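> Pasting the sequence and the predicted coordinates here, then a few questions.
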Amino acid sequence: MDLMGENHPVIGIVLFVVLLFQPVLGALHHVMFKKYSRRTVWSYGHIWLGRVAITVGMVNAGLGLRLSQETRLFAPSQGAVDAYWVIAVIIWLVYMASVVYGEIKRGRSSGKGGVDTPPRYRQAEGEELRQYA
């Protein structure tokens, strides 16, 4: 049975290949953030690739359940598939709410309309103020 024409395996392979870039983008984000003390294009690439990959992965899992029903390789009940979608949507909504909340909080805490700055720490008596990135 050839399943490579189906959406689930194609999306899974593309997602796997795309995610090979995630550690590279993460390393570039780290190096550039330490250098410039703010997010760079590499940071946003790492962040958004991760967010999109999580979403696509959740959808692809549901497509895999549907495909398994159609091919009868592993036939989950319709109730199990429906439960997956309900739980996946709830988790995705909570995830998106936390992303939005985090970005709003990040923008407020920087005091510069969302410009990224590393955290500042209070100095001890007789010690100069340091920044950590």
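Nice, thanks for sending it over. Numbers count the residues shown, from 1 in each chain.

> Could you use CA atoms for every contact and neighbour count after this?
Will do.

> residue ranges for the helices of the chain, please.
Using DSSP state H, the helices of the chain run over residues 7-19, 22-36, 41-71, 78-110.

> Those helices: which one's closest to M1?
Of all those, it is helix 41-71 that lies closest to M1, at 8.9 Å by C-alpha to C-alpha.

> now the closest one against helix 78-110, angle please.
170 degrees (axes from the mean of the first three to the mean of the last three C-alpha atoms, to 10 degrees).

> Buried residues in helix 41-71, which are they?
When burial is assessed from 16 or more other C-alpha atoms under 10 Å, helix 41-71 yields the following buried residues: 42-43, 45-47, 49-50, 53, 55, 57-67, 69.

> alright, now check it against this:
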Amino acid sequence: MVALFPSGSILMRILHGRLALWMHALTQLMGLVILLACVGLGIHLVQEVQASGLDLFKEPSVNYHPIIGLVVAACLLLQPPLGLIHHAKFKKLQRRQIWSHLHMFNGRLAITLGIVNGALGLWIAHASSKVKTAYVAAAAAMWAIWMLTALWSEWRRWRTAAQAEQRRKSAGAVSF
């Protein structure tokens, strides 16, 4: 998960045209299916623990992990409809709308929360130091690559718009 969702976002930024859209959508949908399976497993584990007399949602030292997991799942379930609305509006108007920004912000928030929640899950599970270190290193590297790709893409988008504006102004200038 720490690599799948960011990779889907990166593909949207580095590929072009329909290929970018389809690779992004397929990667993110595959991630969503896996996430929902993980949520199902998490709910099952919480019920198993409750059967033993302990309620994880009432245990302050561990209750944040399942709660954050459910919030991440809810945010990511919103992504397909937001993405479809964004795509339809963008295709029609050729510019970003509120749906575009909601889709990007919600995705960035959910993925970042999910990465943090993965580390919290390892801490709760008392994973070895090597496992936690490997996860944090891989997650930090993936998050950094993902964010740098997003920043590069936005800069490239801004630069292209600025160049088009400059050409428009130059074409409209009259020289004597």
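It's in. Every value quoted in this text rests on a predicted model; they were computed, and no experiment measured them.

> circling back to that earlier point, let me have the helices of the first structure in CSV, extended by distance to M1 of the first structure.
As requested, the helices of the first structure are exported to CSV (distance: least, C-alpha to C-alpha, whole Å):
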stretch, distance to M1 of the first structure
helix 7-19, 13
helix 22-36, 33
helix 41-71, 9
helix 78-110, 23
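
> tell me which residues in stretch 73-87 of the second structure are buried?
Along stretch 73-87 of the second structure, these residues count as buried under the neighbour rule (16+ other C-alpha under 10 Å): 73, 75-76, 79, 82-83, 85-87.

> cool, stretch 100-113 of the first structure as well?
By neighbour count, with 16+ other C-alpha under 10 Å as the criterion, the buried positions of stretch 100-113 of the first structure are 106-107.

> again with stretch 23-32 of the second structure
Residues of stretch 23-32 of the second structure classed as buried under the neighbour-count rule (16+ other C-alpha under 10 Å) are 23-25, 27-29, 31-32.

> In the first structure, what range does it match?
Under TM-score structural alignment, stretch 23-32 of the second structure corresponds to no residues of the first structure.

> distance between that stretch and the chain's centre?
11 Å (C-alpha atoms, centre = their mean, to the nearest Å).

> Ok, stretch 87-99 of the first structure next?
If you compare the mean C-alpha spot of stretch 87-99 of the first structure with that of the full chain, they lie 12 Å apart, counting by C-alpha atoms, centre = their mean.

> do the same with stretch 42-49 of the second structure
For stretch 42-49 of the second structure, the gap between its own C-alpha mean and the chain's C-alpha mean amounts to 26 Å (C-alpha atoms, centre = their mean).

> so it corresponds to what in the first structure?
Residues of the first structure aligning with stretch 42-49 of the second structure are absent, taking TM-score structural alignment as the criterion.
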